[in-house]
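Participant: Could you look at this predicted model? Sequence included:
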Amino acid sequence: MKDGHIHTQYCPHGSNDNMEDYIKRAIEIGLDEITFTEHLPFPENFKDPSPNNDSVMDIESLHKYMKDVNSLKTKYKDKIKINLGVEVDYLEGYEKETKEILDVYGKYFDDSILSVHILNIHGDYKIMDYNKDEFGEIVNLLGGVGNVYYKYYKTLKKALHADLGKYKPNRIGHLNLVRKFNKIYPYNYENNIVLEELLMLIKEKGYELDYNLSGLLKEYCKEAYISGELLNLVKKYKIPVVPGSDAHSVKNMVNYDKLEHINNLK
């Protein structure tokens, strides 16, 4: 079993848990493959919209991160397969700059993820999943929860169409991240035409999905980021998935074989 979405001590908004401890934990719970997917630095001309300026690592940290992962790949090669990867933010309006970063570093990555955390709202960039207050501000700016879902799914479609070069990731991260605060901002998204169009496009373009279980641990979510209507559509279109803990600390790594959520797609 593989965990395809793990963060490290190089994540500014994560824990200080050492990368090697994640590996030891992975071996302990019986995983045979993992991918470290630290947040790729933003383009130099993009201002981090997070209140604490802690969304991604900087270039210097990226170099250290890559060196550390490659060293550990060698050290543990007989015990577990370790992939070097990144989580790439799709930034609407910064496709060219993102491509330029991937053109430089993409050849070094084994396995990566493309995600949407940030929405371009009337030319202002907002982090959708930062906290409930930030999400509430986005709801107000867009005029309702349903409009946030619409904007998010539309942005994901743009991410799928975006030209990010030959090193563009082939896996889409936490597809229903928009539901992170659904206990506070509930929304029935069944029979959502835009969502189904999104899944059809994912199938057509041959992408796979990050079966991200971190939502189960979130206070205002309590569901996997593939669940409900989205789970039904993933099954309908037979879209391949890769389990991902999205762990930002060692304690959040899990044994997927014991989770019925994963068995839903077997």
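Facilitator: Sure thing, it's come through. Numbering: from 1, shown residues only.
Participant: Going by C-alpha atoms from here, please, whenever you check contacts or count neighbours.
Facilitator: Will do.
Participant: Help me confirm that Y125 is found in a strand?
Facilitator: Yes. Counting by DSSP: H, G, I helix; E, B strand; the rest coil, Y125 is part of a strand.
Participant: hang on, it packs against V116?
Facilitator: No. Using Cα atoms under 8 Å, Y125 is not in contact with V116, being 11.8 Å away.
Participant: Neighbour count for the two, which is higher?
Facilitator: In this view Y125 and V116 are compared by other Cα atoms under 10 Å, and V116 has more residues nearby, 26 against 17.
Participant: And the more buried one, how close does it get to Y130?
Facilitator: Distance, V116 to Y130, by Cα to Cα, to the nearest Å: 12 Å.
Participant: Also G146?
Facilitator: 19 Å.
Participant: Could you do Y22 as well?
Facilitator: Y22 is 24 Å from Y130, by Cα to Cα.
Participant: out of those two, which sits in the busier spot?
Facilitator: Neighbours were counted for Y22 and for Y130 using other Cα under 10 Å; Y22 has more, 23 against 16.
Participant: Buried residues, the helix or strand where the more buried one lies. List them.
Facilitator: Using DSSP states H and E, Y22 sits within helix 19-28. For helix 19-28, the neighbour count (16 or more other Cα atoms under 10 Å) marks 19, 22-23, 25-27 as buried.
Participant: what does stretch 109-120 give?
Facilitator: Using 16+ other Cα under 10 Å as the test for burial, stretch 109-120 gives 109, 111-119.
Participant: Determine which residue lies closest to the centroid of the protein.
Facilitator: Centroid-nearest residue in the chain: G173, 3.3 Å away (criterion: Cα atoms, centre = their mean).
Participant: ok, so what distance separates it from T35?
Facilitator: 13 Å.
Participant: which stretches of this protein form helices?
Facilitator: In the chain, the segments counted as helices under DSSP state H are 19-28, 59-75, 95-105, 132-142, 145-161, 193-205, 228-236, 260-263.
Participant: ok, structure two:
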Amino acid sequence: MKITHDGHVHTPYCPHGSDSALHAYIETAITHGVKSMTFAEHAPLPQSFQDPVPTKDSALPPEQLEDYMRAVQTVKKQYATDITIYLGLEVDYLEGFEHETKHFLNQVGPELDDSILSVHFIKHKQGWTCLDYSPDALNELVTITGSMEEATKKYYGTVLQSITAEMGSFKPRRIGHLTLIRKFQHQIPVPEEIETPFLTDIFKRMAEEKLQLDYNGAGILKPDCKETYPPANWAKKAEQLGIELVYGSDAHHPNGLFGGIDRLANVRINSPNANS
């Protein structure tokens, strides 16, 4: 499948990514015939939220946000004749932090061209878990919730909350890596009898809200996942419901661009509903 837009690309400003320069991503994309791309760095977490991962490197530090945005705007102009660059952020939905997130989006939203809303962090009775940090982290969530069935309910329930949460006019309109809980599925299988009704409801809500879906190829490269987020059968169902799919490599290094494109379902791939 020919891909002309990559809607989910990280940058050297990602604390858990690579230090490859922005121009390395851009020139790799141009070489492969990509016409546009969204840099969607992990937005800073609310100041009152404590990053639960041991390395405390889940998101862009607040003090670097302005530098990140300025750097993307600079390359956007430099490469304007070769490729369209969108300035974006991947924003975390955090249960109970909707007000703080709305305030943040009201501040930065006018400057963004594109954005993604993702769930990485799950709130539970003992605090928070970043479910995709490692198999151990997911197993921790399973232990705390009581079973993988309950952990699956908790994850998809949080995704549903993210879709319906009121976070203002700059709330992202694209849902990121929807089936992220499958990242370690070859070690920790996801019960489909639990997942299926949740995904059915999520897609219904997304169609009603006219949200886009991040058709994310990163899972293909994960040894315990080996499929896109969401998998091909669900991508086809999304298309049938009229949900726009935007391909995203979720690359954290130039070598990660276009990940999984040879495994995408035969569906229509769209470009983002950008603000500019």
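Facilitator: Perfect, I can see it now. Every value quoted in this text rests on a predicted model; they were computed, and no experiment measured them.
Participant: one step back: what sits against the equivalent of the residue nearest to the centre of the first structure over in the second structure?
Facilitator: In the second structure, the residue paired with G173 of the first structure is G176, using TM-score structural alignment. Listed by Cα atoms under 8 Å, 6 or more residues apart in numbering, the contact partners of G176 of the second structure are 90, 116-119, 213-216.
Participant: Looking at those residues, which is nearest K236 of the second structure?
Facilitator: Nearest to K236 of the second structure among the contacts of G176 of the second structure: Y215, at 10.8 Å, using Cα to Cα.
Participant: The closest one -> the first structure?
Facilitator: Under TM-score structural alignment, Y215 of the second structure pairs with Y211 in the first structure.
Participant: Now its match. Nearest residue, chain neighbours left out?
Facilitator: Distances taken as Cα to Cα, 6 or more residues apart in numbering place P243 nearest to Y211 of the first structure, at 4.5 Å, with adjacent residues excluded.
Participant: aligned partner of that neighbour in the second structure?
Facilitator: Counting by TM-score structural alignment, P243 of the first structure corresponds to Y247 in the second structure.
Participant: What is the burial count for that match?
Facilitator: Y247 of the second structure, neighbours per other Cα under 10 Å, totals 28.
Participant: What's the separation between it and Y156 of the second structure?
Facilitator: The gap separating Y247 of the second structure from Y156 of the second structure is 21 Å, by Cα to Cα.
Participant: Repeat that for G109 of the second structure.
Facilitator: Taken as Cα to Cα, the span from G109 of the second structure to Y156 of the second structure is 26 Å.
Participant: swap in D132 of the second structure?
Facilitator: Distance, D132 of the second structure to Y156 of the second structure, by Cα to Cα: 14 Å.
Participant: ok, the two, which is more surrounded?
Facilitator: Applying other Cα under 10 Å to D132 of the second structure and Y156 shows that Y156 carries more neighbours, namely 24 against 17.
Participant: Now that one. Nearest residue, chain neighbours left out?
Facilitator: Going by Cα to Cα, 6+ apart, Y156 of the second structure has F198 as its nearest residue, at 6.3 Å.
Participant: which residue lines up with G7 of the second structure in the first structure?
Facilitator: Match for G7 of the second structure (TM-score structural alignment): G4.
Participant: re earlier: check the mean deviation of the helix holding Y22 of the first structure from the second structure.
Facilitator: Superposing on the second structure places helix 19-28 of the first structure at an average distance of 0.5 Å from its equivalents, by mean Cα distance after the TM-score superposition for the first structure.
Participant: so where is that helix in the second structure?
Facilitator: Helix 19-28 of the first structure maps onto residues 22-31 of the second structure, going by TM-score structural alignment.
Participant: What residues in the second structure pair up with stretch 143-159 of the first structure?
Facilitator: Counting by TM-score structural alignment, stretch 143-159 of the first structure corresponds to 146-162 in the second structure.
Participant: buried ones in that stretch?
Facilitator: 148-156, 158-162.
Participant: again, but for stretch 216-228 of the first structure
Facilitator: Per 16+ other Cα under 10 Å, stretch 216-228 of the first structure contains these buried residues: 220-227.
Participant: For that stretch, which outside residues touch it?
Facilitator: Under Cα under 8 Å, 6+ apart, the answer for stretch 216-228 of the first structure is 174-177, 179-184, 211-215, 261.
Participant: What residue in the first structure is paired with G96 of the second structure?
Facilitator: Using TM-score structural alignment, G96 of the second structure pairs with G93 in the first structure.
Participant: related to what we said a few turns ago, let me have the buried residues of stretch 109-120 of the first structure in a markdown table, adding distance to K203 of the first structure as columns.
Facilitator: Listed next are these as a markdown table, based on distance: Cα to Cα, whole Å:
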| residue | distance to K203 of the first structure |
| --- | --- |
| F109 | 23 |
| D111 | 19 |
| S112 | 18 |
| I113 | 16 |
| L114 | 15 |
| S115 | 17 |
| V116 | 18 |
| H117 | 22 |
| I118 | 23 |
| L119 | 23 |
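Participant: what lines up against D54 of the first structure once you look at the second structure?
Facilitator: Correspondence of D54 of the first structure to the second structure, assessed by TM-score structural alignment: D57.
Participant: tell me the contacts of L160 of the first structure?
Facilitator: 201-202, 205.
Participant: Check P41 of the first structure too.
Facilitator: Contacts of P41 of the first structure by Cα under 8 Å, 6+ apart are 56-59, 62.
Participant: Among the residues you listed, which one has the most neighbours?
Facilitator: V56 (22 neighbours).
Participant: related to what we said a few turns ago, now distance to V69 of the first structure too, for the buried residues of stretch 216-228 of the first structure, in CSV please.
Facilitator: Listed next are those as CSV, based on distance: Cα to Cα, whole Å:
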residue, distance to V69 of the first structure
Y220, 33
C221, 31
K222, 31
E223, 30
A224, 28
Y225, 27
I226, 28
S227, 32
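Participant: which residue lines up with the residue nearest to Y156 of the second structure in the first structure?
Facilitator: In the first structure, F198 of the second structure lands on V194 (TM-score structural alignment).
Participant: do you know how far that match is from K81 of the first structure?
Facilitator: For V194 of the first structure, the distance to K81 of the first structure - Cα to Cα - is 37 Å.
Participant: just D54 of the first structure next, same as before
Facilitator: For D54 of the first structure, the distance to K81 of the first structure - Cα to Cα - is 29 Å.
Participant: Nice, that's everything, thank you.
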